[in-house]
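# quick one, structure for this:
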Amino acid sequence: MREIIFDTETTGLDPRSGDRMVEIGCIEMINRVPTGAVFHAYFHPDRDMPAGAEAVHGLSIGFLSDKPRFHEKAAELLEFLGDAKLVAHNAGFDFAFLDAELAMCGLDPVCRSRMVDTVQLARVRHPGAKLSLDALCTRYGIDRSHRTRHGALLDAELLAQVYVELTGGRQIGLGLADEVEALVDSVVETVRNRVFRPARPHSASAAELAAHSAFLDTIKEPLWAT
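The predicted structure follows:
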């Protein structure tokens, strides 16, 4: 079972408003074991770098000025991705930027059936807990002391370790890969097909408002009346 763990860095939060991908880091795993094969690239975004984004990942326009445009590396990236499942943390964000860059190259988007979101996996595994990559590294005892800023390849390396823990830990190597793959597929399919209920009305009824008013009338010299 081949999977690609990946992460991106961008100029902002929304490709629809003109934000661009400036870095991608991908790690190949076979049966939840890293093979050592990686794809890593920086991209010139053909726009400015907002100060807020640079503070997160440290990538300045000066640093990116001699880097290739996305379209120059798109074929190489797609060849590396192949038809593997694509695992990312808050995957919808990374897929949105990847699809936007592919669209600007005249290429088809990546099929969402390949998407595995570790945030969703963590939400099922640890309901109510913090779900950030840092929080999950702490939960699983994964050393992130060298992570002073966000970086696509470094974050993908950390996420690969988190993903192994989320999907069964080191016992994957004991031949449980097929069972874990079925579990991941089940969780992903459940999340994808989830029907969200509309919010319930919380307005007070006329009787409740009247009862509340009557109760207030029994309070002598209330503070809100002074």
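
# please count neighbours and contacts with C-alpha atoms only from this point.
Noted.

# give me the residue at the spatial middle of the protein.
Nearest to the mean C-alpha position of the chain, by Cα atoms, centre = their mean, lies residue 90 at 1.7 Å.

# show me the contacts for it.
Contacts for residue 90 (Cα atoms under 8 Å, 6 or more residues apart in numbering) come out as 117, 118, 119, 120.

# neighbours of the closest residue to the second one other than its chain neighbours, just the number please.
For residue 118, ignoring the flanking residues on the chain, the nearest one in space by Cα to Cα, 6 or more residues apart in numbering is residue 89 at 5.0 Å. Neighbour count for residue 89, taken as other Cα atoms under 10 Å: 25.

# want to put them side by side, so please do this one too:
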Amino acid sequence: MREIVFDTETTGVFPDHAEAEFRDRIVEIGCVEIVNLERTGREFHVYLNPERSVPEEVVRVHGLTRDFLLQHSKFAEVADLFLEFVGDSPLVAHNAAFDQGFINAELRRLGRTEAPSDRFIDTLQIARKKFPGASCSLDALARRYQLDRYGFDLAARKGAGGHGALIDARILAEVYLQLRGGREQRLVFEAEVPIESAESARPVQFMRREPRTAPLASRMNTEEMAAHEAFIATLGPNALWLKTGS
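Just a heads-up that it's a prediction; the model follows:
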């Protein structure tokens, strides 16, 4: 099964603001392809010209300034590439309603078909069910699953500009695999041996080993045997060793 784990960075939180000049836009999209709960290595990443200003408080989060973004394409110019990459696969996001709102707002401006809600998988909801009462932010889940073991620089995300759509999508892909048990399932699949013939399908038969004709000689010396017998004597007449030992 093919799934697309993705993340967006934006100019704010209001993609459908009543006043056009205040409508927030996407400035970055990062996608990671997963097939059968395993990353394939295929990715899609673009920076986008939002055609509006970028608030300073938002720049402190993702580090993308208006001057930098003006050098890149508008969403309308890369929409076909994005839609071709995601195809009709389920879309996995953390707090998916946020990303869904922005993607659909961009598609709506172009008169394109919006992505329905049932196409989105929300890892935030999955995590809250799995860890009720615990913090389920992406950072918290990355720490819970110790993603620094897989080469992710979790400390860098705490600094200014530490968030990015592609790196967040990569982190989320690993979190999603952990939430779905992907790594454990893979170990099970790799351990399975295919049955190729009726001969190999027969149940395992264990051969009974004949008892030794003579017991093995004791490896204890005289002093050790005496010490052992003295210890047994301290256990009393009901000691189990007297019933089972020799």
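
# can you give me the TM-score here?
The pair, once superposed, lands on a TM-score of 0.76 when counted by TM-score structural alignment, normalised by the length of the first structure; 176 aligned residues with a Cα RMSD of 1.3 Å.

# which residues touch the counterpart of residue 88 of the first structure in the second structure?
Counting by TM-score structural alignment, residue 88 of the first structure lines up with residue 93 in the second structure. Residues in contact with residue 93 of the second structure (Cα under 8 Å, 6+ apart) are 5, 6, 7, 99, 120, 121, 122, 123, 172.

# most surrounded residue in these?
residue 5 (30 neighbours).

# that one in helix, strand or coil?
Classification of residue 5 of the second structure using DSSP: H, G, I helix; E, B strand; the rest coil returns strand.

# where exactly do the helices run in the first structure?
Using DSSP state H, the helices of the first structure run over 51-57, 61-64, 70-81, 91-104, 118-125, 133-139, 152-166, 177-192, 206-217.

# of the ones you listed, which is nearest residue 18 of the first structure?
helix 91-104 (9.7 Å; Cα to Cα).

# the closest one vs the second structure, average distance?
Here the mean offset of helix 91-104 of the first structure against the second structure after fitting is 0.4 Å, by mean Cα distance after the TM-score superposition for the first structure.

# any idea how far that helix is from the middle of the chain?
Chain-centre distance of helix 91-104 of the first structure: 12 Å, with Cα atoms, centre = their mean, to the nearest Å.

# other residues contacting that helix?
By Cα under 8 Å, 6+ apart, the list of residues contacting helix 91-104 of the first structure from outside reads 7-8, 13-15, 20-21, 70-71, 74, 88, 108-110, 115-119.

# including distance to residue 145 of the first structure, could the contacts of residue 90 of the first structure go into TSV?
Below are these laid out as TSV (distance: Cα to Cα, whole Å):
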residue	distance to residue 145 of the first structure
117	24
118	21
119	22
120	25
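
# and residue 211 of the first structure, what pairs with it in the second structure?
Counting by TM-score structural alignment, residue 211 of the first structure has no partner.

# and residue 211 of the first structure, how many neighbours does it have?
Applying other Cα under 10 Å, I find that residue 211 of the first structure has 12 neighbouring residues.

# do you know how far it is from residue 122 of the first structure?
As defined by Cα to Cα, to the nearest Å, residue 211 of the first structure lies at a distance of 44 Å from residue 122 of the first structure.

# cool, residue 75 of the first structure as well?
32 Å.

# when the two are compared, which one has more neighbours?
Shown here are residue 75 of the first structure and residue 122; by other Cα under 10 Å, residue 122 has more neighbours (22 against 13).
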